[in-house]
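Visitor: 3D model of this:
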Amino acid sequence: MIFKKLKNRYNVIILTYILVFVVILFRLATIMIVQGEEYREQAENRIIKTIPLPAARGEIRDRYGRLLAGNRPSFTVQIMKNEVIDEKINEVSLKLINILEKNEDKYNDEFPIIFSEEGEYVFTYDLEIQNWKERNDLLKAGTAQEAFEMLRRRYGIEETDPGEVQQQLIRAMGTVPITISRQPFQFIEEMRKEQWLQSYNITDKELSAYEAFQIVRNNVYKIPEEYSDVEARKIMVVRELLRKQGYLQYQPVRIAQDLSEASVTEIEEKIMSLPGVNIAVEPVRYYPEDQRAAHVLGNLGKISQQNEIDKYVRELGYLPSDIIGKTGIEHSFEETLKGQDGSQRVVVDSRGRLIKVLEIEDPIPGDGVYLTLDANLQRVAEETLEEVLKTLQAGGTYEGRWGTDRLVSRWGPLDNATSGSVVVTDIKTGEVLAMANYPAYDPNLFATGISSADWNSLMPENERDPLAPRPLTNIATSTAIQPGSTFKMIVGLAGIEQGLSPNYRILDRGFIQVGGHSFGNWLWNQSRRTMGYQGLHEAIADSNNYYFYSVANGYDYGSGRYLPIKMNTDILTKYTKMFGLNDRTGIEIQVPRERSGGVPSIENKTRTIKAMLRRHLERQMKLDDLDDTKVEATEEVLKETIEQIVSWAEENPSRGEVYRRMVDLGIKEDRANIYTDICKYSYFTQARWSVADTMNFAIGQGEHSYTPLQMANYMAILANGGYRYNLSLVRKTQSYDGESITEFPPELVERIELKDYKNLDEVNYGMYLVNKTGSARSYFRDFPIDVAGKTGTAQRSGKIPPVDEIQYLKQHLRAWGVSEAAVEHKMAQLMEENKDNPRYEDESFVMREAIKALNPRANLDQFKRDYDNYAWYTGFAPYDDPQIAISVLIFQGGSGGYGAPIFREIVAEYMGLNTVVEQDGIMIENRLTP
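Guide: Okay, here's the model as predicted:
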């Protein structure tokens, strides 16, 4: 009967369902009754977590694979935002920060209200502005606009266009934390403060730090009163980081990196009372050679600027707590070096202990970047540069492997020779083999976020001095100055390209008189001697100014007749630009932006003269100079009047016309008479190109300005037959597994257009003689390799500003015959009379004006030291088979020859002269015989 029923399909289906149901009931009974306690414990005590696995940053290596930037493992403490119980967040945050502080571990503190030593509540934004003002003697500047104007006057910047002024200030100071994109100008920290307040819906920008603190504490985070404000701030440090994470609940928030063993142990011991907290192992950037190639490698930092947030967080999906490249290769190749983070799904118990790994998605390390640098050559360049600078400062003897050199000027030790740069390039590819700057810094300081103390240690001791040592400044890319005599080869080449024989000899008569100016050969200026008849080769070797004055003007001043060639400024400018001296070099590191230098021109000169005139009139013209019967005597009218006068510079009207126009503008007749002579004869007549300008052009002075990178490239073009390459620091990038390689081949820009490329040989022979019979012969007397080089001394006018201008002035009041009481009284009077003039917000400016009013004959800068000259040494080696080009620049180095020992030691290293070899069982240096 049963079997008959089973033959019925319907009954079979019913029986099947019954059996399945019974099995399910049995399994449920087993789970709920027999194993219920075990599963209940797992459900309560085991948690599935997704732990991020940060990718290692790609390594940076030199051309031979030697490590320059790598990674090391470190402990990181994180909070998983989606695992934090709301009612526990305050307790967890406070416990965690207390542990870190007890063990002196740095943590990410981005909450911008702190307590001063006096217990006051202070915005970190305001503190940054205040500290910057103090360092730069700008405490009298109430606003960013006033600070900007005070700096413009202090550094003698004649331009008034804010963008150009800002660029010049950046070149002089390194950084200027003022944005000119808003009117009125704002400190960048002011903008950040506004953005932070707005993020909490606080619209009152005038709130005190205390008021803002209480609003965030009580209204936003609702931190109970049982916590003190000090404790509340620690809580808000963590909650600020969690808040910035936004909607990314599943992503961990990094609280601190590179933890000490003590902190890791204590956190692990207390993990049950720290829900959501996790210890992870993450790679941290490290630089095994410390300061080596710091300006090439660059540094890291937190994502902080709005443009960084927009690009990296919103566009590329970075975490807000990620560290990114800020400068150098670390910045330029950030996306290449970054890598792809992985993750690990694990089961942990209630104590946070690992039970089981469910799934791992391995991180993918970033691609490696292989530089063109030779680490050994870089080391020699850096060490030799530092040693020579310190020898110059002491006025002693430099003992190199390939020569002993007495580095003492006629005026004694060059104690301000504290900065310099060296660039070495491969002339056949444009690859940069070494780029050294001194002083430098240790990029390890930035690996997990630099502390305030470390940051301040990298600031110049005298912010007011543009040549004060600045460790963060890449001199090679960002400092453009006159090349001095190293420019003369271009003038000589232009001359022989126009048809002048290199053997044409010009008689040096010592000096050339042009109007009221005397342009002397350096030997005449130094000892009233002359060099006699010289052709191109001897003129380069001995750096004969007289010869190049003549060639540049197309006139033989020695014989009083025209040279048999056509020569003018346009021709000189054309050849200068051929060598890339008006262009950027193409180098990959563009933060800070590479300077392009500048070739002198009538347009640039006119713009400079107009800016100088504007500044002079702004300083001298007052409302009392305006005839109030003709015009309204207001600051706005005065400003418009000055602009009108400045606009006449290019036209250069006659004296009578200038006077008539000034009277028509409403300037009192007696004052118009004075200003007419000033404008006409001191400025308008200078706003055109003159023979004197060509004289300065010829010897690399005046308005020339080129970087060490540009100068090295110029040397390479001379040496390689006229081929101009873009300079490069990167050879290739390569994936961690070596399967993907991107090459960066040399980029040939052009072969410069010359009438006869053999003319390059003529100027190069002159450079060869520099080290044989000329100005640098003593440095290469025993050197076994023939090289081509050129010394250059570029004038740096002006006085070195003291750290504290007011203290300096007070110190010398007696010498100027005035008393402090009289000066203070006069200052008060001037400030009252000019209370609407922002220039009188600057106390040092007012004090100078007061002293001059009391004693018009006082020379207020007489006790300040003069700047020493820049020293250049440039060239290539070997002479007979050129391979590398080198430029050496020393700030306040006195004489160009002082860069020659650095050049020599670099050539020795490149050519393998320092290689140690075994001979007859003895290790000896591979020295070539002369």
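Visitor: okay, CA-based contacts and neighbour counts for the rest of this
Guide: Will do.
Visitor: what about residue 761, distance to residue 39?
Guide: Distance check for residue 761 against residue 39: by CA to CA, to the nearest Å, it reads 89 Å.
Visitor: same thing with residue 609?
Guide: 87 Å.
Visitor: same thing with residue 506?
Guide: Residue 506 is 103 Å from residue 39, where distance means CA to CA.
Visitor: more crowded one of those two?
Guide: Higher neighbour count among residue 506 and residue 39: residue 506, with 24 against 14, using other CA atoms under 10 Å.
Visitor: list the contacts for residue 71?
Guide: Taking CA atoms under 8 Å, 6 or more residues apart in numbering as the contact definition, residue 71 lies against 56-57, 59, 283-286.
Visitor: try 6 Å this time
Guide: The neighbourhood of residue 71, defined by CA atoms under 6 Å, 6 or more residues apart in numbering, consists of 283-286.
Visitor: which of the helices or strands spans it?
Guide: Secondary structure from DSSP states H and E places residue 71 in strand 67-80.
Visitor: which elements pack onto the helix or strand following that strand?
Guide: From strand 67-80 onward toward the C-terminus, using DSSP H and E, the following helix or strand is helix 89-102. Under the contact definition 3 or more CA pairs under 6 Å, 6 or more residues apart in numbering; DSSP states H and E, helix 89-102 sits against helix 229-244.
Visitor: one more, please, to line up against the first structure:
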Amino acid sequence: MVDKIKEWIVKIVTSRLFVLWVVILALFAFVLQHLFTMQIINGAAYLKDYTYSIQKTIEIEGTRGNIYDRNGVLLAHNELSYTVTLEDNGTYANNKERAKLLNEEISTLIEMIEKNGDSIVNDLDLYMDPSGELSFNVDGTELDGFRRDVYGRKKVSDLKFNAKLGYDESTATPEQMYEYLVNKFAVDTETYDRYRAYQIMVVRYAMYLTSFQKYIPTNIAEDVSDETVAIIREHASDLQGVEVKEDTKRVYDYPEYFSHILGYTGKISDSEYDDLSAQDDSYSKSDIIGKAGIEQVMELQLQGKKGAETVYVNNLGKVLQVKDYKDSSAGNNVYLSIDATLQMAVYDLLEQELAGILNSKIVNAKTSESSELYIPIYKVYNALIENSVIDTSAMADAAEGTTQASVYQTFTNRKTEALTDVANTLQSDTAYEDLSDEMQEMVTYVVKMLQDKSVFLTSAIDSSDSVYKDWKDGKISVQEYLRHAIDSSWINITEFDLNEKYADTDEVYQQLISYVTDKFQNDKAFDKIVYKYLIYNDKISGSQLCLILYEQGILVQDDESMASLKNGSTSAYTFLKNKIQNMEITPAQLALDPCTGSCVIMDPNTGELLASVSYPGYDNNRLANSMDSAYYNALLQDGSLPLYNNATQQTTAPGSTFKMVTASAGLTEGAISTGTVITDTGVFDRLGLTLKCWVYPSNHGSITVSQAIRDSCNYFFAETAYRLSLNGDTYNEDKGLSAIAKYATEFGLADKTNIEIPEGTPKIADEFPIDASIGQSNHSYTTSQLARYVSSIANEGTVYDLTLLNKVTDSDGNVLQTYTPEVHNQITDLSASTWEVLHSGMEMAIGEHDQFKDLQVKLAGKTGTAQEDEKRPNHALFVGYAPADAPQIAIATRIAYGYGSSNACVFVDQVMKYYFKQNTEEELLNGKATNVGTSSNSFGD
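Guide: Now for the predicted structure:
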């Protein structure tokens, strides 16, 4: 037995496999020893090193500084809020599973958020309305940048034709970009409806933009309700990576009054990041910054200093331990030169005046043939739909038996017919000029819609083409025009489902018709055309629309008024006139002329800006922090243009408010003297002109220059311009223009005021000196520029640059910087007698206006009426200062399409009574429209 064992051992040892086995056993022992050392002896240490091996520095945002008015009234500040965040820190088997589960979780999260009336953050520049219609929120270079980011290109110039996608990335349509992003994030459009797929895409795109910073969560919803906080925390265990954190939101206390001045905050764009980071390297691509107004202008002052914390994170980016912490600090506070109380009072008074003018012009008719440009009540009915006062989308879900449900049924029936009518007209040979008004408007919109969708390539149109000219003249059918457009390659057929290589004109045209009718199924603009003609054809009544105002909560519930509308004891005409008079329906809502205005008030002694009012304003709270895309889109579509600053951006001719410049030029250049008498014959007919004085067929007789300012005599100033243009006995137009431009420049009208926010570019007339002398020709100035001009008349020659700023302090109230208006130039050419003429003429002018008859302060001023469009009312203007003998304020106002300067006078009278405390605020701001007459003209304008 022993021998056998020995023999077996010898056999094994001498075997060629023995060495291999020894090596295997040795390696196995080595591995066991190391596993024991790593897991048992040093396991805890290795685990710690692994877990904490990734060290990151997380920024802590500083609190944004506050904005105050000149007296310390708080205008913008921060409040505590709750933000729902999502961090992509789950573990998945593969990317397909990740996309599926992540999209499911986002959909669930959206449902929880919206259940409590909150909404997700949507910073995407691609907007979808609830009906599924897509549009861009940006244009120009911003849209180019958006396309660059979506398609992952480094530069805009890298955008190219994408053979795989079948289109050029640089001209991608909203629909193409939507489909690209939905596919990119694997959003299942069979599982989710179109709008929910869009919402998921919005969240996924936001996460994608910060994916390189995996440990930083993405904000899904901001400023959410306590109910949303509760439901999310309740389901926290089921929501991977979802948290609710304390945050701050930017709040504006008086939004509509100051929106154009303050602006709003929002997420930084790439271009803004490049600009700001060049000045301060602490900026990151996730920062919230000022996007407009003072918020943007004073960004570097308002932005708080960031803190930081150094953390250890695991391989999934989960923060496990905080190592170092540095607290953030608040930004500086900014004080404006504006007096908040004055600003708000003037805004309210301006709204009252607009409502009064509007109310006085509404007549109980379907159309108006009057040269006075009255407003037929049917136009008011239609405005309720046209300017989206009534939410037509909401009517689709209205309860049975309501007025909304009845009106919506009428609409759907007619829309079905209208779509058929459009399709038939597109296949008809009827010339455009022979179509009904309704069908003309519909087919015009067909062409416009095709152009807006980049199906009809306007850049390809040959304007000399005979068919194109016939279409513009209404001589041919829309079918002939569009077929010609197809043959001329003006139509982008890639939008259609056909084989481009073999498609003929007939096939393409049939696809075009299908495209149009399909798009019109959910086209709000087309719907509004349908509603318009239902209203004008009395298929939808004014009373029904008034009742819908109550049903949709636009008007406060009033059972008595509703009953009187239903039984016919109160007509829709009377009802709406009353609501406009009481400003329950505002001019801004209707967007009918007049619906906009502006007023700028400054101290002529210091140049300080006291008020800069633009009506209408908007709620910048809904654009701050995370933008309310639906609200922003509504502002873009609003006919009253609430995003536009009428005080600093709107430029129009100054009308007769310019005549003090012409007087100054005439007196200083020697064309006239203070004693010169010119006889107004009613019509200035030199040079073959027939310029009528405003009192024609009467006239002002023989008057001096100060009397001409008083009477705003067109003839006198036309004669002055003629004399300025004489070179000996020869009329030289350039000489007259040069003289007028010289003094307009002296009064600051050649340059912007240098106010910090966007400002229109002024233009001194460079043609027709006779027209230019009375403020017409191609003069063009903003209200703020006219305010600076009249201020320099009040103070006899000091032209100030404007500033909205007063001072900057730190968070403890220490003054860091002060701002005072700088002198733009000093007028030295005008003599004392010339200043006296200007002042006396403006003082006498006020006495010619009954609107100021009970004003107790002595006012000097000049009215103006400027025509821009023969089919719309004239602009109403006024410039002046008070008290006339010791000016404290200078004022300029413009009521766009305000009919006549008498209306501007009514408004200025109210402002003066408020400022000089002649009437109490309650007496002036009584919540009712100012009672004005219907005069379309006033002295000299």
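Visitor: coming back round to it: so for the strand holding residue 71 of structure 1, what gets flagged as buried?
Guide: For strand 67-80 of structure 1, the buried set under the neighbour-count rule, 16 or more other CA atoms under 10 Å, comprises 67-71, 75-80.
Visitor: excluding chain neighbours, what is closest to the equivalent of residue 781 of structure 1 over in structure 2?
Guide: Counting by TM-score structural alignment, residue 781 of structure 1 corresponds to residue 853 in structure 2. Using CA to CA, 6 or more residues apart in numbering and skipping the chain neighbours, the partner closest in space to residue 853 of structure 2 is residue 847 (7.5 Å).
Visitor: likewise for residue 683 of structure 2?
Guide: residue 692 (4.4 Å).
Visitor: I'd assumed residue 680 was in contact with that neighbour.
Guide: No - taking contacts as CA atoms under 6 Å, residue 692 of structure 2 lies outside contact range of residue 680: 9.9 Å.
Visitor: so where do the helices sit in the stretch 801-930 of structure 1?
Guide: 805-811, 820-833, 843-854, 900-910 (DSSP state H, counting those that start in this stretch).
Visitor: save the ones you listed as TSV, and put in distance to residue 338 of structure 1 and mean neighbour count too.
Guide: Compiled in TSV, the helices of the stretch 801-930 of structure 1 are given as follows (distance: least, CA to CA, whole Å; neighbours: other CA atoms under 10 Å):
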stretch	distance to residue 338 of structure 1	mean neighbour count
helix 805-811	47	15
helix 820-833	56	15
helix 843-854	49	20
helix 900-910	33	24
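Visitor: element containing residue 55 of structure 2?
Guide: Secondary structure here is read from DSSP H and E; on that basis residue 55 of structure 2 sits in strand 54-60.
Visitor: list the buried ones in that strand?
Guide: In terms of neighbour count (16+ other CA under 10 Å), strand 54-60 of structure 2 has its buried residues at 55-56, 59-60.
Visitor: got a list of what the closest residue to residue 839 of structure 2 other than its chain neighbours touches?
Guide: With CA to CA, 6+ apart as the criterion, residue 839 of structure 2 has its nearest non-adjacent residue at 7.0 Å, and that residue is residue 860. Contacts for residue 860 of structure 2 (CA under 6 Å, 6+ apart) come out as 842-843, 880-881, 884.
Visitor: out of those residues, which is most surrounded?
Guide: residue 881 (32 neighbours).
Visitor: could you pull out the helices for the stretch 301-450 of structure 2?
Guide: Listed from the start of the chain, the stretch 301-450 of structure 2 has helices (DSSP H, counting those that start in this stretch) covering 340-361, 377-386, 392-395, 403-426, 437-452.
Visitor: re earlier: need the counterpart of the residue nearest to residue 683 of structure 2 in structure 1.
Guide: In structure 1, the residue matched to residue 692 of structure 2 (TM-score structural alignment) is residue 520.
Visitor: how many residues are close by the match of residue 781 of structure 1?
Guide: In terms of burial, residue 853 of structure 2 registers 11 neighbours under the definition other CA under 10 Å.
Visitor: now do the buried residues in stretch 860-875 of structure 2.
Guide: Across stretch 860-875 of structure 2, burial judged by 16+ other CA under 10 Å covers 860-867, 873-875.
Visitor: return the subset of those residues lying in strands.
Guide: When strands are assigned by DSSP state E, the members of the buried residues of stretch 860-875 of structure 2 inside them are 860-866, 875.
Visitor: redo the residues you listed as TSV? Include distance to residue 688 of structure 2.
Guide: Formatted as TSV, these follow (distance: CA to CA, whole Å):
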residue	distance to residue 688 of structure 2
860	35
861	33
862	29
863	28
864	25
865	24
866	23
875	28
